[in-house]
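J.: sequence first, predicted coordinates after that:
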Amino acid sequence: MPRLIDHDERDRVIAAAAFAVLERDGLAALSVRRVAAEAGLAVASLRRAFPTQHALRVHCFELIRSRATDRVRSLSGSGIPLGVAVLSELLPLDAPRRLELSAQLQLMILALTDPGLRKTASTLHGDVRRACDAVAVEVGLTRPPAELHAFLDGLALHVLTEPTAVTPEEAVALLERYLTENSTRRDGLDDGPHGP
């Protein structure tokens, strides 16, 4: 009897290998052959799941999006504490999120010249913008949500590229200060819209 393949587990292994290749060796090294070697799979096996390099790249984008969405949806609370929690999930505050952001940035750069990746990159960017829009409503932000998005992107880049200059704790404190100083809600306890 043929052995059953757990496709979800195989896809997770492949994505983890792809992220590792991106982080360690950069975008130029993201090939089906290199990812298969990293995952300990035969190239033919990986090609069945992702027949092209493009399919592998799209899968990486989709996995980053899915992971962030799942983390944000698991949150509860209201006001500024919820806003900080939501946006913190989009910052590279631990190893898995650092890896996701590193992969995402490299794929976003590629999407500038690869029309096949543009839609996927735009969807991921739109998700972050919608999270910022929802947080803006949740905290009664007095600044435009686009400014919050820019602040978040800049903070994420600083944490990723200069981890000793901006620690995860400092990043969360900066985020909380930004929301508090630009919010109509001070204590996070008053009634209002809940959840992004």
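T.: Structure received.

J.: C-alpha from now on. contacts and neighbour counts both.
T.: Fine.

J.: hey, where'd the helices end up in the protein?
T.: Shown for the chain, the helices assigned by DSSP state H span residues 7-25, 32-39, 43-49, 53-73, 79-88, 95-111, 115-139, 145-161, 168-181.

J.: dump those helices to TSV, plus mean neighbour count.
T.: Putting the helices of the chain into TSV (neighbours: other CA atoms under 10 Å) gives the following:
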stretch	mean neighbour count
helix 7-25	18
helix 32-39	20
helix 43-49	15
helix 53-73	17
helix 79-88	23
helix 95-111	18
helix 115-139	19
helix 145-161	17
helix 168-181	17
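
J.: ok, now how distant is G79 from L179?
T.: 10 Å (CA to CA, to the nearest Å).

J.: and here is the other one:
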Amino acid sequence: MSNYYEQLSALQRMLDFDNASANTLSVMSLGGLSAKVRNLWWSSEASFDGYPSPQLQDSLSVYAQQCWQAHRRNPEIYELLQQHVQSCFSTEIHYRFDLQAHEALPELSLIKFWLASASCCCRTYPIEQDQLWYRHLQLTQALWLAIEIQHTFPESIIGYAEQSVAIVNLEKRQVILCTQLHFAPFTTMGFEFIYLQYPQ
């Protein structure tokens, strides 16, 4: 995960330069951990402090499409993206276990949003673009938290969903669910499930 911290540091330096560190989540959601995305944003002369300009949105969209074309033949990435799109339009909670993919492909958040957004526009799904963006922000926040937890507990398996992170410790046979839905500890299938409050 050291690569992640290098990417985050580079992003933070750019945001600090533009006095936009409060916008970290939005920029991360649009692939801001990628040097290429940061360069696109920087060269557009759009501020990091607000939403991307229409011109920058077009540039990011084209870049996301290029990334999709480049990586769609990778079965792991293809499956991961297909599952992501399906889960975006579902009411069920879907945990993603793709932290290594995000570290290897820092544009992945942008590709996920672009693909889900394109699916939203091209098909009849019961979700609006603003709702999709809000869900994407929630997922990015959970991803960020999951990466931090993975750094702290590298031996654990970490998954994330909207406003939820699952920490699986196979050795201790524990699943810690960091969520907003409070529950009493319980044991099932030999695993102890423990509640932890999701940060606000």
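T.: The structure has been received and is ready for your questions. Here the structure is a predicted model, which is why all the values come from computation and not from measurement.

J.: any idea what the TM-score comes out to?
T.: TM-score for the superposed chains, counting by TM-score structural alignment, normalised by the length of the first structure: 0.31, backed by 106 aligned residues with a CA RMSD of 5.6 Å.

J.: ok, back up a step: what touches both of G79 and L179 of the first structure?
T.: V139 (CA atoms under 8 Å, 6 or more residues apart in numbering).

J.: and the host helix or strand of I176 of the second structure, what does it pack onto?
T.: I176 of the second structure belongs to strand 174-179 when assigned by DSSP states H and E. In terms of contacts (3 or more CA pairs under 8 Å, 6 or more residues apart in numbering; DSSP states H and E), strand 174-179 of the second structure is packed against strand 164-169, strand 191-197.

J.: the last one - contacts with which helices or strands?
T.: By that I understand strand 191-197 of the second structure. strand 174-179, strand 186-188.

J.: ok, which of those comes nearest L11 of the second structure?
T.: strand 174-179 (26.4 Å; CA to CA).

J.: and L80 of the second structure, how far from N169 of the second structure?
T.: 23 Å.

J.: can you give me the helices for the second structure?
T.: 2-17, 24-29, 35-43, 54-71, 75-88, 99-104, 108-122, 129-152.

J.: what angle do the fourth one and helix 75-88 make?
T.: Meaning helix 54-71 of the second structure. Angle of helix 54-71 of the second structure versus helix 75-88, following axes from the mean of the first three to the mean of the last three CA atoms, to 10 degrees, is 130 degrees.

J.: which helices and strands sit right next to helix 54-71 of the second structure?
T.: Counting by 3+ CA pairs under 8 Å, 6+ apart, helix 54-71 of the second structure packs on helix 35-43, helix 108-122.

J.: tell me the most buried of those helices?
T.: Across these, averaging neighbours per residue (mean count of other CA atoms under 10 Å) puts helix 108-122 on top, at a mean of 20.

J.: follow-up on the earlier one: single out the most deeply packed of the helices and strands packed on strand 174-179 of the second structure.
T.: Of those, strand 164-169 is the most buried (mean count of other CA under 10 Å), at a mean of 22.
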